[in-house]
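Asker: Pasting the sequence and the predicted model now:
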Amino acid sequence: MTSTSQDLTVDVIVVGAGPTGENVADRAVQGGLTAAIVESELVGGECSYWACMPTKALLRDATALRAAQALPAAGQAVTGKLDPAAVFARRDEFASKWDDSGQVDWLNGAGITLVRGHGRITGTRAVTVTAADGTTTNLQARHAVVVATGSSALIPPIPGLADASPWTNREAAGAKSVPGRLAIIGGGVVGAEMATAFSSLGSQVTLISRTRLLPGVEPFAGEYVADALRTYGVTLHLDAGAEEVRRDDAGEVHLKLSDGTEVTADEVLVATGRVPNTKDIGLEHVGLEPGSWLKVDDALAVVDDDGQLEDGWLYAAGDVNHRALLTHHGKYQARALGDLIAARARGDEPDLSTWGRHAATADERATTQVIFTDPEVVAVGHSAESAEKAGIDVGVIDYDLGSVAGASLHADGYHGKARMVIDEQRKTIVGFTAVGPDTAELLHAATIAVVGEVPLDRLWHAVPAYPTVSEIWLRLLETAGRDR
């Protein structure tokens, strides 16, 4: 069959139809431009089908069950164990059963042109898209090309690992059955969350990490989660790495660890980091290294070591620019970028010093994160360690969450901790971390305090309702003292 080709010119081309790419295109169209979005997989991206939504659905039933069991009467009313099939069925609904027709309908309603296939940059403001059947579409942008191709799981060069057919977050998120024994390599967010999920579903889980658990957050938060995982029956090998992996003819996976331990499992999940999806998108045509993270300025324009590329037509948003590998931050960047491209197209150049400060506020000084382990971990802004490295005059205020009246009502034996990191010179909060059941709902108040740079003496007038877990804010301020 002879392949065919067509040409299409639009104002903005977005390569990657995950949440970041969708938001860039939507804001550009709302700003009066035309946009085409290119996608080789499912419209909606990693978060919709293989990360945020399905993984949180896997976790929710177990969390709700443990919450009920933490109350005397509710605990007596709850009997039996989780039904994995029912958990998977609910997960399937949140992953739209891996059908993107609803997302495609949204694109059509938003006035965004979808071009399916693999997109490669082929020249200035030019992208060639090759569909599965070999047909090509030559896209030309009047104003901008945005790379929003996201990231994929890193498979580290451990001898034998690649040949052992390891799971990544994708296989874990889409699992159809519960492995009897699951080995997890990596103690970051994905590793900790999936250890929580699969131990709750009945797997015998072993987690292996060369570092402490959850190295990206305050050490106390990782310790709380590690203690909880042990109570769920998870075996932790911290400060130990997998040195060799082998799957035998019977299908069992054998791992040799640096501490001398040997682990046998039915499946092995790799959760050791991410790599950018930029290996085959034509970066060589703009003088960049294929497979590299894309460095950007505060306007999210791609730059090289010598400054901005070309005349500022190439941008990168979301995971690929390595500013904050979180869906909500990718969408935040996307909203700002779509507005910026539309403004520039109108000849209305914004004040980038102001625009940049706002972007940096979220990506550099107020990154927000929820880790959906049980207990949950929430964080925004600096940890005590990162604040010190940034040269801030640091004050650290800790408080036992279980001592707050609302928390003790929330669950018998509530166990948790909150930390407020203060800039002692400016008398503002620059970081907040909490660990405990249902702490996710505390995060946005902390985010507003950090982003708004609200003075501590003003926060005294933000009165938390009694008796709620939010009373932690009053207790933290009391511990800090009015003289701050």
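Answerer: Received it, and whenever you're ready, just let me know what you need.
Asker: CA only for contacts and neighbour counts going forward, please
Answerer: Will do.
Asker: which non-adjacent residue is nearest residue 221?
Answerer: Excluding the flanking residues, the one nearest residue 221 by Cα to Cα, 6 or more residues apart in numbering is residue 435, at 5.6 Å.
Asker: what's the helix or strand for that neighbour?
Answerer: Secondary-structure assignment from DSSP states H and E places residue 435 in strand 428-436.
Asker: Contacts for that strand, please.
Answerer: The contact list for strand 428-436, computed with Cα atoms under 8 Å, 6 or more residues apart in numbering, reads 217-218, 221, 224, 365-366, 374-384, 387, 401, 414-423, 446, 449-450, 453-456.
Asker: Please, a ChimeraX command that selects the buried ones among these?
Answerer: Remark: buried members of the contacts of strand 428-436, expressed as a ChimeraX selection using 16 or more other Cα atoms under 10 Å:
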select :217,218,221,224,365,366,374,375,376,377,378,379,380,381,382,383,384,387,401,414,415,416,417,418,419,420,421,422,423,446,449,450,454,456
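Asker: Looking at the contacts of strand 428-436, which are in helices?
Answerer: 221, 224, 384, 387, 446, 449, 450, 456 (DSSP state H).
Asker: So which residue is dead centre in the chain?
Answerer: For the chain, the residue sitting closest to the mean C-alpha position, by Cα atoms, centre = their mean, is residue 326 at 3.2 Å.
Asker: Got another one to weigh against that:
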Amino acid sequence: MSDKKNHTYDVIVIGAGPVGENVADRTSAAGLSTVVVESELVGGECSYWACEPSKALLRPALLHAEAARFPGVDAAVTGPLDARAVLKHRDRMAADWNDQGQVDWLDSAGIALVRGHGRLAGPRQVTVRTPDGDTLLLTARHAVAVCTGSSAALPPLPGLDAVRPWTSREATSAGEVPGRLAILGAGVVAAEMATAWQALGARVTLVAREPRLLARVENFAADLVAGRLREAGVDLRFGTTIIAAERPGGPDDGIHLTLGDGTRLVADELLLATGRAPSTGDIGLETVGLTPGQWLTTDDTFTVTAIEGDWLYAVGDVNHRALLTHQGKYQARIAGAVIADRARGRALDTDPWGRHAGTADLLAVPQVVFTDPEIAAVGLTTEDAARTGRVVDVVDYDIGRVAGAVQHDPSYRGRARVLIDPERRVVVGATFAGAGVAELLHSATLAITGEIPLDRLWHAVPAFPTISEVWLRLLETYRDQRQLGTHRQT
């Protein structure tokens, strides 16, 4: 191998999605020479097949639904969404699947880019098979960060290969609206894509083994979403699954599905929204003593615990701590600081909430489900508390009783719940369900991460009339319940 095919950097990042970009940004800004290896588009899953295109499909759907319910506006909403225009908007938001803007950003930040498939080749070494067939050997002085993310986990369904099902990638990038869409799954991807494609004109049937939608959120929030989906015309079938799929004729004949309850279903497309798997099957883990295809376990500094020497990091989905883009970027900021300070020989601050500890992964993970209505949640749910034996006070309030919510929609449907540690008197969990509640989430995240005492929260005055006034109503409800002895605990 010639010298032209051997390169040494301080840091090698495998994967140029938002997580890998942020690791590289932090290490490069700290003065460490950094290279990113990417086999697909720079910007990753979130930019082209997940967050950006999915929200571009969902925003018109939610806006149309809200407008159709609002007095004085409802009469102006006389027809369905313009699906062609929505898909064109989606394409723009996904940069037409062109990553030149992201490549230009890497260049402006002084970060090298190598296109091709990267694999570990031993401690601190990565080989890259480039698109033109060359093999490069990259060596890291300090760190290799695996930021390869996750991919759709497919069930062992008979006939799957012949059916050519959608995964989340096809669901967010499809160029036409299917007449009939079947969705297998009950999680976030299933709920959001049912919302989007039903609004765009597809007849959607959602099939799930689970007894309800969105099992990881509070029941009341999931029930509100399920109710709106049914009102929109989505056929929800819980407690069963698809046991066989086939295309008996040509493409126009559709996909014939057999369900576990004995019923049959015909669809034009089948979306498998059945979870995620680590993208670690072919990245050379075996060369450093790890098992290919597994999630990579890390400590709170995002250092892989099974590897000696503090040189291998796993950041983002690949470590299975919190499979969310914003949480992966949070991890990347911390991992970048860890790598940079270790390279300088500096001590790390790994105490909870320290500069080098991913504490929020454990205590304050925010998430928004962009359905109708939206769900915004952070911290514990009541189910989390019950499962772990933690005693919390549960406070609920009907958001539709808040003046700002009525201004937003006179027929507003929504609910808020906070969980309070009765001993420390701080918020440890919050869930909001309703239109526009995504913008409430950061205030809840601040309350939890800052461990703001309730007595201090009383001084955080919400503007009138806004939906954020629900915070005051929750505090008032909790005060009254405590005084009357009617407060509810898990």
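Answerer: Yep, it's here. It should be emphasised that the depicted structure is a prediction, and the values quoted were computed from it without experimental measurement.
Asker: What residue in the second structure is paired with residue 460 of the first structure?
Answerer: Structural alignment (TM-score structural alignment) places residue 460 of the first structure against residue 458 in the second structure.
Asker: ok, so what distance separates its match from residue 310 of the second structure?
Answerer: Separation of residue 458 of the second structure from residue 310 of the second structure (Cα to Cα, to the nearest Å): 45 Å.
Asker: ok, back up a step: can you tell me what the residue nearest to the centre of the first structure aligns to in the second structure?
Answerer: Using TM-score structural alignment, the equivalent of residue 326 of the first structure in the second structure is residue 324.
Asker: Over to residue 399 of the first structure?
Answerer: Under the alignment (TM-score structural alignment), residue 399 of the first structure maps onto residue 397 of the second structure.
Asker: what kind of secondary structure is that match in?
Answerer: State at residue 397 of the second structure, reduced to three classes by DSSP: H, G, I helix; E, B strand; the rest coil: strand.
Asker: Identify the residues contacting the nearest residue to it once chain neighbours are set aside.
Answerer: Take residue 397 of the second structure and drop its neighbours on the chain: the residue closest to it by Cα to Cα, 6+ apart is residue 416, 5.3 Å away. For residue 416 of the second structure, the contacting residues are 396, 397, 398, 399, 430, 431, 432, 433, 470, by Cα under 8 Å, 6+ apart.
Asker: Just the closest of these to residue 235 of the second structure, please.
Answerer: Nearest to residue 235 of the second structure among the contacts of residue 416 of the second structure is residue 433, at 21.6 Å by Cα to Cα.
Asker: Please tell me how far that closest one sits from residue 228 of the second structure.
Answerer: Residue 433 of the second structure sits 12 Å away from residue 228 of the second structure when distances are taken as Cα to Cα.
Asker: Could you check which of those two has the larger neighbour count?
Answerer: Between residue 433 of the second structure and residue 228, counting by other Cα atoms under 10 Å, residue 433 is the more crowded of the two (30 against 15).
Asker: which position in the first structure aligns with the more buried one?
Answerer: Checking TM-score structural alignment: residue 433 of the second structure goes with residue 435.
Asker: and the residue nearest to the residue nearest to the centre of the first structure when sequence neighbours are not counted, which of the three is it?
Answerer: Among residues not flanking residue 326 of the first structure along the chain, residue 319 sits closest, at 7.1 Å (Cα to Cα, 6+ apart). Under three-state DSSP, the three-state class of residue 319 of the first structure is helix.
Asker: And stretch 174-191 of the second structure, how far out from the chain middle?
Answerer: Offset of stretch 174-191 of the second structure from its chain centre (Cα atoms, centre = their mean, to the nearest Å): 17 Å.
Asker: what's in contact with that stretch?
Answerer: 83, 87, 168, 194, 197, 200-210, 212-215, 241-242, 266-275, 369, 371.
Asker: When residue 458 and residue 310 of the second structure are compared, which one has more neighbours?
Answerer: Neighbours per residue, other Cα under 10 Å: of residue 458 of the second structure and residue 310, the larger number sits with residue 310, 17 against 13.
Asker: Show me what the more buried one lines up with in the first structure.
Answerer: By TM-score structural alignment, residue 310 of the second structure lines up with residue 312 in the first structure.
Asker: what sits against that match?
Answerer: Residue 312 of the first structure makes contact with 301, 302, according to Cα under 8 Å, 6+ apart.
Asker: do the same with the one 10 residues further on
Answerer: Residue 322 of the first structure makes contact with 293, 294, 295 under the criterion Cα under 8 Å, 6+ apart.
Asker: which one of the residues you listed is nearest residue 247 of the first structure?
Answerer: Once Cα to Cα is applied, the member of those that ends up nearest residue 247 of the first structure is residue 293, at 32.3 Å.
Asker: quick one: what's aligned to the closest one in the second structure?
Answerer: Aligned counterpart of residue 293 of the first structure in the second structure: residue 295 (TM-score structural alignment).
Asker: Name the SS class of that match, please.
Answerer: Under three-state DSSP, residue 295 of the second structure falls in the coil class.
Asker: That one and residue 280 touch, don't they?
Answerer: Yes. Between residue 295 of the second structure and residue 280 there is a contact under Cα atoms under 8 Å: 7.4 Å.
Asker: Name the residues contacting each of the two.
Answerer: residue 318.
Asker: Residue 268 of the first structure - that's part of a strand, no?
Answerer: Yes. According to three-state DSSP, residue 268 of the first structure belongs to a strand.
Asker: and the equivalent of it over in the second structure, how many neighbours does it have?
Answerer: Aligning on TM-score structural alignment places residue 268 of the first structure opposite residue 270 in the second structure. When neighbours are defined as other Cα under 10 Å, residue 270 of the second structure has 28 of them.
Asker: Surely residue 270 of the second structure is in contact with residue 165?
Answerer: Yes. Here residue 270 of the second structure reaches residue 165: they are 5.1 Å apart, a contact under Cα under 8 Å.
Asker: Not counting its own residues, what contacts stretch 286-299 of the second structure?
Answerer: Identification of contacts with stretch 286-299 of the second structure by Cα under 8 Å, 6+ apart yields 120-123, 278-285, 304-307, 313-314, 318-320.
Asker: circling back to that earlier point, the match of residue 326 of the first structure and residue 272 of the second structure: what is the separation?
Answerer: Distance, residue 324 of the second structure to residue 272 of the second structure, by Cα to Cα: 19 Å.
Asker: ok, now residue 403 of the second structure?
Answerer: If you go by Cα to Cα, the gap between residue 403 of the second structure and residue 272 of the second structure works out to 41 Å.
Asker: and if you look at residue 398 of the second structure?
Answerer: Counting by Cα to Cα, the gap from residue 398 of the second structure to residue 272 of the second structure is 34 Å.
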